[in-house]
Structure formats: structure tokens, C-alpha cells
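Peer 1: requesting a structural model of the entry that follows:
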Amino acid sequence: MSADPRAASPPRSTTSPPPGGSRASAVEVRRSARRRRTVSAYREGDRTVVLIPARMSEAEEQRWVGVMLDKLAAQESKRLLGDTELAERARRLSAQYFDGRALPLTVRWVTNQNTRWGSCTPSEGSIRLSHRLQGMPEYVVDYVLLHELAHLLVPGHGPDFWRLLEAYPRTERARGYLEGVVAAERLPFRPPATDT
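Peer 2: Now for the predicted structure:
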């Protein structure tokens, strides 16, 4: 998603907060009359720069900003996090969404969890995430981590549990993503049709 920033001569530029709490603190949209159809994005310090055609409507701009932020997040999450980075991420999420009350003793990736995205043993303070999450968008991994962190505070999936997760703005989107993955895995394999 990187592009050469010199390729665009931005006649108009807007800066806005990113939707859904992306890591970057701001999004800058640069419009270019020379750009006809392509949209690209790259990180520049603490901001994300999205390059779009000048003729694009405001609605198209908003849609493409969301698409490009998701693509960048997916690329970044493909850089595999080790257990140490995963534990640090869990601590940051606990501090941000649960006032630091959810304190796991261990957070690690596991390869023996193929029917669950994550699991938690509150009595041991341990959280395990399925290796199948590696490479998924950052907001999805964050949601699963938060889900398991919430179990350190509230056992089960009652109303108090779901109230905790309401603080994370991408809960529904992440759940939809994971439901889509499960649905796709259940589809029967059909080899591609060949032209004869």
C-alpha cells in the first residue's frame, strides 16, 4: 500500500481522525488531478496518507479511506507478533478499555486451537490465541484479545461481559469478520471452471 508521495500533486488535502481507532492518529487525504482511477495509501510518521483522484466524491473518499486503512492494518498484522509483543498488546488494550483491571500472567499463540479463536483460564491468568488469527487485520486480533481479557473480569457471556466489550468500537465489525471466515471455511471446495 505504499506509494511514492511525489507521484501526487495534491490540489486539496484534508486531515481527519481515522475511523475505528486505527493506530495512526490522523488520516490525510490528498487529491490529484493526474490520478485517474487508482487509490493508494502509506504511513507517514503518526499519520496515514491516502492518495485519491480529484474527481472522487466525498462519499467515495470516505469509503476508500476505510478500505485503505483496513488494507494497511492487515499488512501490518501480517508481520507476526511474538508472544512478548502479544502480551504487551494485551496490557495496552487492558489499560485503554478496562482501566488496566484485566491482568493476564501469560498471553501466547497456540497451534492446537482450531475450533476457537481464543481461550482464557482465569484461575491461572492465562490467555491463548489461535495461530489462525495471525495475518488477520489488527482490529480482529485486538477484539479477540479484549474478549479473553474480559473473561479475566467476568466469567461467561452474560450481559455484564458484553457491556465490557461495548467500549471497543470495532466489536461488531470484528465479530462479522470472524463469522465470515468461519462461513467461508464451511463452503464446499469447487475447482475453478475451465474454458473449453
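Peer 1: okay, CA-based contacts and neighbour counts for the rest of this
Peer 2: Will do.
Peer 1: where along the chain do the strands fall?
Peer 2: For the chain, strands defined by DSSP state E occupy the ranges 12-16, 26-32, 40-44, 47-53, 106-110, 118-121, 126-130.
Peer 1: grab the nearest non-local neighbour of residue 145.
Peer 2: residue 90 (6.3 Å; Cα to Cα, 6 or more residues apart in numbering).
Peer 1: for the one you found, give its distance to residue 148.
Peer 2: Separation of residue 90 from residue 148 (Cα to Cα, to the nearest Å): 9 Å.
Peer 1: same check, this time on residue 29
Peer 2: Residue 29 is 36 Å from residue 148, by Cα to Cα.
Peer 1: and those two? which has more neighbours close in?
Peer 2: A count of neighbours by other Cα atoms under 10 Å puts residue 148 above the other of residue 29 and residue 148, at 27 against 21.
Peer 1: I have a second one here; can you model it like the first so I can compare?
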Amino acid sequence: MTANNLPAPYPVEVRRSARRRRTVSVDLRDGVAVVSIPASFSARQEKQWVERMVAKLHANSQRPAHSESGLSDRASELSKQYLVGRGMPTSIRWVTNQNSRWGSATPASGAIRLSHKLQGMPDWVIDYVILHEMAHLIEPTHNATFWSLLKSYPHTETAKAFLLGAAYAADHGLSGR
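Peer 2: This next block holds a predicted model:
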């Protein structure tokens, strides 16, 4: 199913589940809005819920924290809070050509690129990736100095685990539903 007359510019995939009874969820996966619904929903219910959930996904993706200027503002806040004002990127942007990394940094130019696959993930995970890449602007390698820069962020270990789980699920075609 593609997005016809839907409020957001995403192709849509509907997944019906016999295990679902009442819950509906939406996730953005590789630019596709995946809407999971109970198998018992009628066509009318499906249409209503798909429109509602895709609109919600679209609204969430338009939050200022996820815009390019919002990313810069967020990086500034995170730098002040966790890196004593250090590691500020000269540019930070979403990219669609990173398939094996969540983010990358170029210390020489100060540029940070974030995979669009992070969009739709919890803010604390995105914040971790931003901090991780800003730490690379200070210390390019994953040595003890690098990891000490991230120790004050309270979600470091949880975010790393979340991203490992997300990567494993994506690599193995798992949807978590």
C-alpha cells in the first residue's frame, strides 16, 4: 500500500498481526511508514488508523529538534551540558547515504552527519549519537579519553544497547511486532 491521500509523504506498509488485539503502532523504517494493526480490523478501521498514525509520524518528524537548525541547537545544548562547551560541530545534518553507521564526524572540518534511520528513534538515543560524534571532534579514536567524554551522559549504555538491538533487528529482518 502506498500513501494515497495521506497527510505525510511516506510510502506506507500495513502489517496485520493476529497477536495484536487493540494496539496500533507506526515506525519509520528506511523511509517507509510501517503501520502495525490487529488482523481483525476492517478496511475502514485500517484506513482510519493508517491516516492517524502516519499523520502522527509526520508531525513527530517535523519537530524542531529534528530539523537541521534544530540539530545545531540540540548539539549546542548537549555540548554545554555534557562536554563543557567543547566539540561543537561546524555543521550537523541528516544524510540518507549511511547504511552501516548511525553517524559520522570529520574532525578536520568539524562536520557531523546523522543517518536518517535515527529519525523516529527516542530523543535520548539521537542525543547519544550526537554526543558520540561531537566527542569524535575532540578525540577521533575510541580510546579511554573518548569514552570519558561520554561518561556524564546518563543514557550512554542504554542508548548503545538500543542501537545494537535496532541494528540486529534490521540485519535480521525483525520488526519487533
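Peer 1: hang on, the earlier thing: map the residue nearest to residue 145 of structure 1 onto structure 2.
Peer 2: Superposed on structure 2 with TM-score structural alignment, residue 90 of structure 1 falls opposite residue 75.
Peer 1: likewise residue 186 of structure 1?
Peer 2: Checking TM-score structural alignment: residue 186 of structure 1 goes with residue 171.
Peer 1: from residue 54 of structure 2, how far off is that match?
Peer 2: Applying Cα to Cα to residue 171 of structure 2 and residue 54 of structure 2 gives a distance of 24 Å.
Peer 1: likewise residue 83 of structure 2?
Peer 2: From residue 83 of structure 2 to residue 54 of structure 2 the distance is 36 Å (Cα to Cα).
Peer 1: neighbour-wise, which of the two wins?
Peer 2: Between residue 83 of structure 2 and residue 54, residue 54 has the larger neighbour count (other Cα under 10 Å), namely 26 against 20.
Peer 1: give the other helices and strands that whatever helix or strand the more buried one lives in contacts.
Peer 2: When elements are assigned from DSSP states H and E, residue 54 of structure 2 belongs to helix 43-61. With contacts defined as 3 or more Cα pairs under 8 Å, 6 or more residues apart in numbering; DSSP states H and E, the packing partners of helix 43-61 of structure 2 are strand 25-29, strand 32-38.
Peer 1: buried ones in it, by neighbour count?
Peer 2: Going by neighbour count (16 or more other Cα atoms under 10 Å), the buried part of helix 43-61 of structure 2 is 46, 49, 50, 51, 53, 54, 55, 57, 58, 61.
Peer 1: list the contacts for the residue nearest to residue 145 of structure 1?
Peer 2: By Cα atoms under 8 Å, 6 or more residues apart in numbering, the contact list for residue 90 of structure 1 reads 107, 142, 145, 146, 149.
Peer 1: swap in residue 103 of structure 1?
Peer 2: Per Cα under 8 Å, 6+ apart, neighbours of residue 103 of structure 1: 91, 94, 125, 149, 152.
Peer 1: aligned counterpart of residue 121 of structure 1 in structure 2, please.
Peer 2: Applying TM-score structural alignment, one finds that residue 121 of structure 1 aligns to residue 106 in structure 2.
Peer 1: also residue 149 of structure 1?
Peer 2: Checking TM-score structural alignment: residue 149 of structure 1 goes with residue 134.
Peer 1: mind checking the helices and strands packed on helix 43-61 of structure 2 for the one nearest to residue 151 of structure 2?
Peer 2: With respect to residue 151 of structure 2, and counting by Cα to Cα, the nearest of the helices and strands packed on helix 43-61 of structure 2 is strand 25-29 at 29.8 Å.
Peer 1: and the closest one, which stretch of structure 1?
Peer 2: Against structure 1, strand 25-29 of structure 2 falls on no residues (TM-score structural alignment).
Peer 1: contact partners of that strand?
Peer 2: Residues contacting strand 25-29 of structure 2 (Cα under 8 Å, 6+ apart): 33, 34, 35, 36, 37, 53, 54, 57, 117, 119, 120.
Peer 1: circling back: among the helices and strands packed on helix 43-61 of structure 2, which is the most enclosed?
Peer 2: strand 32-38 (a mean of 21; mean count of other Cα atoms under 10 Å).
Peer 1: what's the offset of that strand from the middle of its chain?
Peer 2: Relative to its chain's centre, strand 32-38 of structure 2 lies at 17 Å (Cα atoms, centre = their mean, to the nearest Å).
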